[in-house]
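Engineer: Predicted structure and sequence below. I'll ask about it afterward.
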Amino acid sequence: MENVLTCFSTCPDAATAERIARALVDARLAACVNLLPDVRSVYRWDGDVVVDDEVLLMIKTTPAQLPALRERLVALHPYETPELVALPVADGLPAYLQWVADSTGAH
């Protein structure tokens, strides 16, 4: 079974989210990116508690692609400190996990 990661990042709007998602998939840094609209984030920034409406990206990739994905996300993202957290996929449909690996060029 291939190693797969699900990464999360938030974007300020749908247009930014789609632009980043397309760039990651086009570059084979992600096999798939789901855009989840209407996410409300509450967080501390510069000493204040902030509430923002955002779009959540769920990015499927492999550990081999994570360093390049991280670099590209930071380059594309409008936030000073974009969110990027990667969680290992413990299990899944083997054919899907293989598809993620094949789609990102990881073998």
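Structural biologist: It's in. Numbers count the residues shown, from 1 in each chain.
Engineer: Every contact and neighbour count from this point should use C-alpha atoms.
Structural biologist: OK.
Engineer: what ranges do the strands span in this protein?
Structural biologist: Applying DSSP state E to the chain gives strands spanning 5-11, 32-45, 48-61, 85-88.
Engineer: out of the ones you listed, deepest packed?
Structural biologist: strand 5-11 (a mean of 21; mean count of other CA atoms under 10 Å).
Engineer: for comparison:
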Amino acid sequence: MTRLSEQEDFQVALCTAPDQETAERLAELMVSDQLAACVNIVPNITSVYRWNDASGRSAIEKDAEVLMIIKTHAELMAELGELLEKEHPYDVFELISCNIEQASSAYLEWLENSLRF
């Protein structure tokens, strides 16, 4: 099969969740909607970040989280963001992505066949 997409159109996206159950629920939604071909869930990460409290004061926070590594396509990032906007429990959730610069042609073909276009 000839791939419709260029390699650089495929993305690895990162998104954190508060716990394993939430990450699994979100991952299942992404894969069932074919917005992600695969989501790896990495438990037990620690996030350290600056956050403003209700009074507007900035503080350094540290929380246990779960990381989702999402394999998707650039054309699906907006829809993926909409799904997370609706389903993610955080008011401000992380969704960042990088182009896949190198991958086997068989893997790229599997990605393309697993995603909605």
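Structural biologist: Perfect, thanks for sending it. What you see is a predicted model, and the numbers here were worked out from it, not measured in a lab.
Engineer: sorry, back to before: I'd like the strands of structure 1 as JSON lines, with distance to Pro94 of structure 1 appended.
Structural biologist: Shown next, in JSON lines, are those (distance: least, CA to CA, whole Å):
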{"stretch": "strand 5-11", "distance to Pro94 of structure 1": "14"}
{"stretch": "strand 32-45", "distance to Pro94 of structure 1": "16"}
{"stretch": "strand 48-61", "distance to Pro94 of structure 1": "14"}
{"stretch": "strand 85-88", "distance to Pro94 of structure 1": "15"}
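Engineer: What residue in structure 1 is the furthest from its centre?
Structural biologist: Distance to the chain centre peaks in structure 1 at Gly47, reaching 26.4 Å (criterion: CA atoms, centre = their mean).
Engineer: returning to what we had before: which stretch among the strands of structure 1 comes nearest Arg22 of structure 1?
Structural biologist: Checking the strands of structure 1 against Arg22 of structure 1 by CA to CA gives strand 32-45 as the closest, at 8.1 Å.
Engineer: Outside of that closest one itself, list whatever touches it.
Structural biologist: With contacts defined as CA atoms under 8 Å, 6 or more residues apart in numbering, strand 32-45 of structure 1 is touched by 14, 17-18, 21, 25, 49-61, 100.
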